[in-house]
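Asker: sequence first, predicted coordinates after that:
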Amino acid sequence: MKKNIAIIMGGYSSEHNISIKSGNVVHKYLDRDKYNAYRIVITRDKWYYLDGSNREHPMEKSDFSIGVDGKKIQFDCVFNAIHGTPGEDGLMQAYFELLGIPQTSCNHYEAALTFNKRDLLSTLKPYGVPCATSYFLNKGQTINEEAIVEKVGLPCFVKANRAGSSYGVSKVYDKKELGKAVEDAFKEDTQIIIESFLDGTEVSVGVITYKSEVTVLPATEIISENDFFDFEAKYMGKSKEITPARISEKQETNVKQLAEFIYKALGLKGYTRSEFIFIGDEPHLLEINTTPGLTEESLLPQQAKTAGISLEELFDSAIVEALR
């Protein structure tokens, strides 16, 4: 008997439209011989099932069900394609855990931890995971430019602490630019993180659970035409993404081992994509995404393809593992 799969997409953040694209790709490639796939759009105002004629059918939030043509439909599994809140920060995960519905991403605590860059790096520091020097700032606090520059140096990166797709990120070369960069970051979040600039090769590494095994996918080398891997570089063709990355055998071994260690140490499951910058042969962690982009052009699908895993197999494996 076919399983009913809810593909949740959208969300409340600036990544809403990117998430819709990811969700539509999942919907396109799910095996219809095995699954009944339903596109479920999540917004602040409403949750609804979007049928093939683009008609909206409201969700019943008490049990996450829908009514279609007088029939109540409930779901065997949720495929999480929401980037940002509430799909990547633990809120949806906690909701589904309470309802007892399996879902494809990591559990609520791990999602909240990894979505919070400051908490993530603080948690991993005792394990010896290398990362940039950082300075934390909350909305309402005084901006001490001298203290910031003294700790992280220039240039530095100012980032929204809980955001993705490079929203709220600026590269700052001059102390005078800090105020504007902080202001931009606070448009995305009430917390920010300011990090030292790491000058080296940037790579992205996908780690997934595939056929019951933790699997590290081939690394992707990121070469941005812009000053860094910003929104334009990620989504508007302003970068080269080379898979597998042009790195040495030692670098490849080091980054794969570190990515797998982090995945296991944090108790992650489902898909993750971690970003690193090499200083010499040592990879330094930037961040972890637990609901990475899933379009045909996105990094994780690129890496899976290089590893010989099709989109059909990639998406099917996430559901199989969630149901397991």
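Answerer: On my side now, so go ahead.

Asker: switch to C-alpha atoms for all contacts and neighbour counts from now on
Answerer: Will do.

Asker: what are the contacting residues of stretch 267-274?
Answerer: 104-107, 110, 204-209, 259, 263, 285-292, 300, 318, 321-322 (CA atoms under 8 Å, 6 or more residues apart in numbering).

Asker: what's the first-to-last distance across it?
Answerer: 15 Å (CA to CA, to the nearest Å).

Asker: next one: stretch 196-216
Answerer: End to end - CA to CA - stretch 196-216 spans 28 Å.

Asker: now do the buried residues in that stretch.
Answerer: Across stretch 196-216, burial judged by 16 or more other CA atoms under 10 Å covers 196-198, 201-210, 214, 216.

Asker: one more: stretch 63-76?
Answerer: Result for stretch 63-76 [16+ other CA under 10 Å]: buried residues 64-66, 74-76.

Asker: can you give me how far stretch 283-298 is from the chain middle?
Answerer: 5 Å (CA atoms, centre = their mean, to the nearest Å).

Asker: err, stretch 206-220, not the other one
Answerer: For stretch 206-220, the distance to the chain centre is 15 Å (CA atoms, centre = their mean).

Asker: next up, a structure to set beside the first:
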Amino acid sequence: MRIRVAVIGGGQNCEHDVSLASAAGISDALRSQGHEVVPLTIETDGTWRDAAGRRIELADAVRVLSTCAVAVPAVHGPRGEDGTLAALCELARVPYVGSGVRAGAIAMDKWTTKLVAQSVGIATAPGRLLTATTAGSYAWTRPVVVKPVAAGSSHGVSMVSVPDGLEPALASALALDDRVLVEEVVSGREIDVAVLGRPGGLRVVAPTLEIRVDGMFDFEAKYGGSSTFTVPAHLTEAETAALTEAAVAMYDALGCAGLARVDFFLTAEGPVLNEVNTMPGFTEQSQVPRMFAAAGTSYGDLLDLMVRDVIEG
């Protein structure tokens, strides 16, 4: 069955270019599956553009959306992944791939996600929430990671190993968000778990992925080619079971739908949650497609499945 699919890329945030890459990959893969793709792009200034690159008003974008059977909001970060585009699709009454408004908003907020994790018994790194007003009162005592509460692709994230590094790290994070999370450094293996929710409450968990990098998995490591992905990660059965259980628990506690990537540090004491991505990077070379490919589900087949699940679910 040929399906008319709107794919929304870009966005008004620091992940604009990453989102464009995801949207382009998704569009090509869906076309290869025989679907009709209708691209929509949001520029960094909030301007919408149609498939021909023409500037259109929001009302026109909604009209285009309403001609499609399903939408794929491939916008990472604020004003996209945080539930904003899910809300637009809800109001336009257009079915869409991925999590709804509530799950997107909560998962995008790293501090709130920590509180949810703790409430269901999943460990998180000890941390503090700071604002521009309170940041000056924070005293460095040990190595910490400083990050914006609601940003992605590791933008504004810094490892602070010496006292003099704290002030510029806080400034970098506060440039992207008015709230900042300061967390103690967790020593452990970086393991990603991808969870796909399917109709009927089924949860499909892909083979785990381990990230290996010299230093911190920051923006340069993510997109500069200096990191190594191992799929499946070399884990014991007990480690895999613990990570899977924690990932599904977070997926359900947040109320996620479609695909989500749940990132952990695997320590000697067990999994420690890092973050949850309800719209993770989605080119063919991104973590989640690699994880499902390791289970025999190709990039195109995965996207086809996600689109059909929305229509049939």
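Answerer: Okay, I see it. What you see is a predicted model; the values in this text were computed from it and never measured.

Asker: circling back to that earlier point, quick check: the farthest pair among the buried residues of stretch 63-76 of the first structure?
Answerer: Maximum pairwise distance among the buried residues of stretch 63-76 of the first structure (CA to CA): 13.0 Å, between Ile66 and Asp76.

Asker: and the buried residues of stretch 63-76 of the first structure, which of them are in strands?
Answerer: 65-66 (DSSP state E).

Asker: distance to Lys171 of the first structure added to the buried residues of stretch 63-76 of the first structure, as a markdown table?
Answerer: As requested, those are exported to a markdown table (distance: CA to CA, whole Å):
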| residue | distance to Lys171 of the first structure |
| --- | --- |
| Phe64 | 42 |
| Ser65 | 44 |
| Ile66 | 45 |
| Gln74 | 46 |
| Phe75 | 44 |
| Asp76 | 44 |
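
Asker: which among the buried residues of stretch 63-76 of the first structure gets closest to Lys176 of the first structure?
Answerer: Using CA to CA, the buried residues of stretch 63-76 of the first structure come closest to Lys176 of the first structure at Phe64, 49.6 Å.

Asker: now the stretch of helix or strand Arg273 of the first structure belongs to: which residue numbers in the second structure?
Answerer: Assigned by DSSP states H and E, Arg273 of the first structure belongs to strand 272-279. Counting by TM-score structural alignment, strand 272-279 of the first structure falls onto residues 260-267 of the second structure.

Asker: just to revisit the earlier point, how far off centre is whatever helix or strand comes next after the strand holding Arg273 of the first structure?
Answerer: Next helix or strand after strand 272-279 of the first structure toward the C-terminus (DSSP H and E): strand 282-289. The chain centre lies 13 Å from the centre of strand 282-289 of the first structure; the measure is CA atoms, centre = their mean.

Asker: counting contacts, what elements does strand 282-289 of the first structure pack onto?
Answerer: helix 108-115, helix 249-265, strand 272-279 (3 or more CA pairs under 8 Å, 6 or more residues apart in numbering; DSSP states H and E).

Asker: quick one: closest of those to Arg32 of the first structure.
Answerer: strand 272-279 (25.3 Å).

Asker: quick one: what's aligned to Ser14 of the first structure in the second structure?
Answerer: Checking TM-score structural alignment: Ser14 of the first structure goes with Cys14.

Asker: looks to me like its match is in a strand.
Answerer: No: assigned with DSSP: H, G, I helix; E, B strand; the rest coil, Cys14 of the second structure falls outside any strand and is coil.

Asker: mind listing what it touches?
Answerer: By CA under 8 Å, 6+ apart, the contact list for Cys14 of the second structure reads 77, 151, 155.

Asker: so which of the residues you listed is the most crowded?
Answerer: Gly77 (28 neighbours; other CA atoms under 10 Å).

Asker: what's the match for Met250 of the second structure in the first structure?
Answerer: Using TM-score structural alignment, Met250 of the second structure pairs with Ile262 in the first structure.

Asker: ranges for the helices of the second structure?
Answerer: Assigned by DSSP state H, the helices in the second structure fall at 16-32, 58-66, 84-92, 101-108, 110-119, 166-174, 219-223, 237-254, 287-294, 299-312.

Asker: quick one: closest of those helices to Thr230 of the second structure.
Answerer: helix 287-294 (9.3 Å).

Asker: what's that closest one aligned against in the first structure?
Answerer: Using TM-score structural alignment, helix 287-294 of the second structure pairs with 299-306 in the first structure.

Asker: mind listing residues that contact the matching stretch?
Answerer: 204-206, 217-220, 241, 243-244, 273, 292-296, 310-311, 314.

Asker: mean deviation, it versus the second structure?
Answerer: Superposing on the second structure places stretch 299-306 of the first structure at an average distance of 0.3 Å from its equivalents, by mean CA distance after the TM-score superposition for the first structure.

Asker: would you mark the buried spots in that stretch?
Answerer: 299-305.

Asker: which of the buried residues of stretch 63-76 of the first structure sits closest to Phe96 of the first structure?
Answerer: Using CA to CA, those come closest to Phe96 of the first structure at Phe64, 8.6 Å.

Asker: aligned to Ala74 of the second structure, what sits in the first structure?
Answerer: Using TM-score structural alignment, the equivalent of Ala74 of the second structure in the first structure is Ala81.

Asker: is it true that that match touches Ala6?
Answerer: No: using CA atoms under 8 Å as the test, Ala81 of the first structure is too far from Ala6 to be in contact (10.1 Å).

Asker: of these two, give the one with the bigger neighbour count.
Answerer: Per other CA under 10 Å, whichever of Ala81 of the first structure and Ala6 has more neighbours is Ala81, with 30 against 25.

Asker: how about the more buried one, what does it touch?
Answerer: Ala81 of the first structure is in contact with 7-10, 19-20, 22-23, 87, 291-294, counting by CA under 8 Å, 6+ apart.

Asker: return the distance of the spatially closest residue to Ala246 of the second structure that is not a sequence neighbour relative to Val116 of the second structure.
Answerer: Among residues not flanking Ala246 of the second structure along the chain, Ile122 sits closest, at 6.7 Å (CA to CA, 6 or more residues apart in numbering). According to CA to CA, Ile122 of the second structure stands 9 Å off from Val116 of the second structure.
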